[in-house]
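# Okay, sequence plus prediction incoming.
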Amino acid sequence: MHRFSLEDLPDAMAEFARALECCERPEAPYALLKAMNRVVPFQIAMSVVYRRDANPIYVCDTFQEGQAKRALQRYIASTYVLNPVYNAYLGGLKSGIFRITELMPDAYFDSGVYKNLEIHMHDDEELGYRTPGWPAGMEELIVAIETPEGALAEFSLSRLARNGGYSEACIEDMRRMEPLIGAIFRRYWAHARRGHIEEKGASLNQLFGEFGKETLSPREREVAQLILKGHSSESISGNLAISIATVKTHRQNLYAKLGVSTQQELFSAFLHSMHKRQAAEQPSR
């Protein structure tokens, strides 16, 4: 693919200028995508804003097919909870340009939650799975943008891996533009976020946080959440700054308290609690 050069700079700056000029209008995210495409070409893109207390907010996408659009809706409704970007945000991810594989936990592919959240395992996919309907065989470059209220915007830029994916040089080109991209988006978001209606009901993240609340100690709940999200004992040890032996003790204790004996049974217990909570929130007829 074409590599960004100084000769491309005037056209790219013109696109960024147009994005800045319309930053108070709904078309601003699309204008920003057009500008980014001048720097690092991609085939498809989508953008959401992650929040700690609710499902992501949809910003924009360039998907053409109805199936892909439905996959994005499914992602926002449920499978986002597995996404490395979302979980990195919960862990304190800051603004930056990242390959999505840089953000994955070490035991990501072993998480049994995959089997229950309407996703399909694919060995040829970058993350090892794909939400049904999501375009196949893509490599993702992530543009992460912090917002003043503590949310995190994600622009996911995808292109076919078989065409070479993203080189280090491409990523460096985008990093040079990162401050400008972030400034334009934050100005857009300052106006756009006012029009979003807060969703009612508990988010999946809240359901994760409340799982085992009446049974487990706070530390055991932290360990359980990390197990569910695909972290190994070694990764949990590093995240919580405790020894691996302590992690294993917590795992044994929480299994005993929840009446489970395997990781898959833990996933089933979580799903049961999630469905029970969601059913309780349904309005009575």
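Ah, there it is. Numbering: from 1, shown residues only.
# use CA for all of it now, contacts and neighbours both
Fine.
# Show me the contact partners of stretch 232-244.
Contacts with stretch 232-244, where a contact means Cα atoms under 8 Å, 6 or more residues apart in numbering, come from Pro105, Asp106, Ala107, Val223, Leu226, Ile227, Val247, Lys248.
# mind redoing it with 6 Å?
With contact meaning Cα atoms under 6 Å, 6 or more residues apart in numbering, stretch 232-244 is reached by Ala107.
# what comes up buried for that stretch?
Ser232, Ser233, Glu234, Ser235, Ile236, Ser237, Ile244 (16 or more other Cα atoms under 10 Å).
# and the third one, what element?
So the one you mean is Glu234. helix 233-240 (DSSP states H and E).
# coming back round to it: JSON lines for the buried residues of stretch 232-244, including distance to Ser47?
JSON lines is the format used below for these (distance: Cα to Cα, whole Å):
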{"residue": "Ser232", "distance to Ser47": "29"}
{"residue": "Ser233", "distance to Ser47": "32"}
{"residue": "Glu234", "distance to Ser47": "32"}
{"residue": "Ser235", "distance to Ser47": "29"}
{"residue": "Ile236", "distance to Ser47": "29"}
{"residue": "Ser237", "distance to Ser47": "32"}
{"residue": "Ile244", "distance to Ser47": "37"}
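# Put this next to the first one:
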Amino acid sequence: MLRDAMQAVGTPAFFDVYQALFRARVAFGTFLMMRFDPGQPPSLLDHWIEPGRLRPTALAEYLESTYAFDPFFQYRDRVEGGGVFRLSEVAPDRFFSSEYYLQYYRGSGLCDEVGLLAPVARGGVAHLSMSRRDAQGPFRRAELRYLRKYAPLLLELLTQHCNKISPAAQDGLVVARPPLADLIRNYAKHVLQFALTAREAQIAGLVLQGHSNGSAAKTLEIATETCKVHRRNLYRKLNISSQRDLFGLFKHLL
């Protein structure tokens, strides 16, 4: 099977053979291969979803907008040499209590995810995502040990294949979605009639992605107390009192 995967690199047969390589030792309900390129939304290279087990619009919603809330997408610039990561290892510290996770991720019937992230040509990152449904339960320790033991080989296969079939998109061919903070600030100004500062909009986006004050402050390289002040001002201007209220105002931007 490994020899088959090596021979199939760069061909249409690779996805099925690569999936079989995982399936021999790991159970999953979705198997998605995509690419993250700088300044662009994810490119879906191939996918398998267990029939009838995922909300029909979930994948289209992800590719159009909700990818901005995906911890693996947020983590793409920090992978260095690549690796195998469980969702809980890359997610912001409050992700699992965020409204996005509760309404969209859990709403799709998923309970756990493992992702491979591998640097590819021209600053891109290849991403292989495997998710588990509620009925399957979280990934087991033996499965994770297998993935990590063979990670160098699995990552090398993914890198070689994506470099051969998917050169980075050229400038101007794909319209990049504006950063979440810009979407929030523009909507607040033109629709809600509230003037948010650039920093308040950044913090709003990070809170929606599942960051606590401390985690948002670390991401923005500011003091935690400074972050708290900006968040209080943000909530005061919007006349809200919780992350749930914030999500209610901006969830249509997903």
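Noted; the coordinates are in hand. Keep in mind that what you see is a predicted model, and the values were worked out from it rather than measured.
# what TM-score do we get after superposing?
Remark: TM-score between the superposed chains equals 0.76 [TM-score structural alignment, normalised by the length of the second structure]; 242 aligned residues with a Cα RMSD of 3.3 Å.
# Skip ahead from the helix holding Glu234 of the first structure and say which helix or strand is next.
Next element after helix 233-240 of the first structure (DSSP H and E): helix 244-258.
# what comes up buried for that next one?
Ile244, Val247, Lys248, His250, Arg251, Leu254, Tyr255.
# Tell me the counterpart of the third one in the second structure.
What that stands for is Lys248 of the first structure. In the second structure, Lys248 of the first structure lines up with Lys228, judged by TM-score structural alignment.
# Out of the buried residues of stretch 232-244 of the first structure, which two sit at the greatest distance?
Greatest spacing in these, by Cα to Cα: Ser232 and Ile244 (9.8 Å).
# At the geometric centre of the second structure, which residue do we find?
Asp70 (2.5 Å; Cα atoms, centre = their mean).
# That one matches what in the first structure?
By TM-score structural alignment, Asp70 of the second structure lines up with Asn83.
# swap in Phe36 of the second structure?
That one, Phe36 of the second structure, aligns with Tyr50 by TM-score structural alignment.
# wait, doesn't its match sit right on Val59?
No - between Tyr50 of the first structure and Val59 there is no contact under Cα atoms under 6 Å: 10.5 Å.
# Give me the more crowded residue out of these two.
The neighbour comparison of Tyr50 of the first structure against Val59 (other Cα atoms under 10 Å) goes to Tyr50, with 24 against 18.
# Next one: that one relative to Ile57 of the first structure, how far apart?
Distance of Tyr50 of the first structure to Ile57 of the first structure, given as Cα to Cα, to the nearest Å: 7 Å.
# got it, and Lys276 of the first structure?
Using Cα to Cα, Lys276 of the first structure is found at 25 Å from Ile57 of the first structure.
# distance between stretch 190-201 of the first structure and the chain's centre?
For stretch 190-201 of the first structure, the separation from the chain centroid amounts to 19 Å (computed by Cα atoms, centre = their mean, to the nearest Å).
# Oops, could you answer that again for stretch 247-254 of the first structure instead?
In terms of Cα atoms, centre = their mean, the gap separating the centre of stretch 247-254 of the first structure from the centre of its chain is 28 Å.
# so how much does that stretch differ from the second structure once superposed?
Here the mean offset of stretch 247-254 of the first structure against the second structure after fitting is 2.3 Å, by mean Cα distance after the TM-score superposition for the first structure.
# got a list of contacts for that stretch?
For stretch 247-254 of the first structure, contacts defined as Cα under 6 Å, 6+ apart pick out Glu220.
# Next: stretch 98-105 of the first structure.
Pro84, Glu140, Leu141, Ile142, His231.
# list the contacts for the second one?
Applying Cα under 6 Å, 6+ apart, we find Glu140 of the first structure in contact with Ile100, Leu157, Ser158.
# how near is the equivalent of it over in the second structure to Arg86 of the second structure?
Under the alignment (TM-score structural alignment), Glu140 of the first structure pairs with Glu113 in the second structure. Glu113 of the second structure sits 6 Å away from Arg86 of the second structure when distances are taken as Cα to Cα.
# Check Leu44 of the second structure too.
From Leu44 of the second structure over to Arg86 of the second structure the distance is 20 Å, taken as Cα to Cα.
# repeat for Ser131 of the second structure
Ser131 of the second structure sits 10 Å away from Arg86 of the second structure when distances are taken as Cα to Cα.
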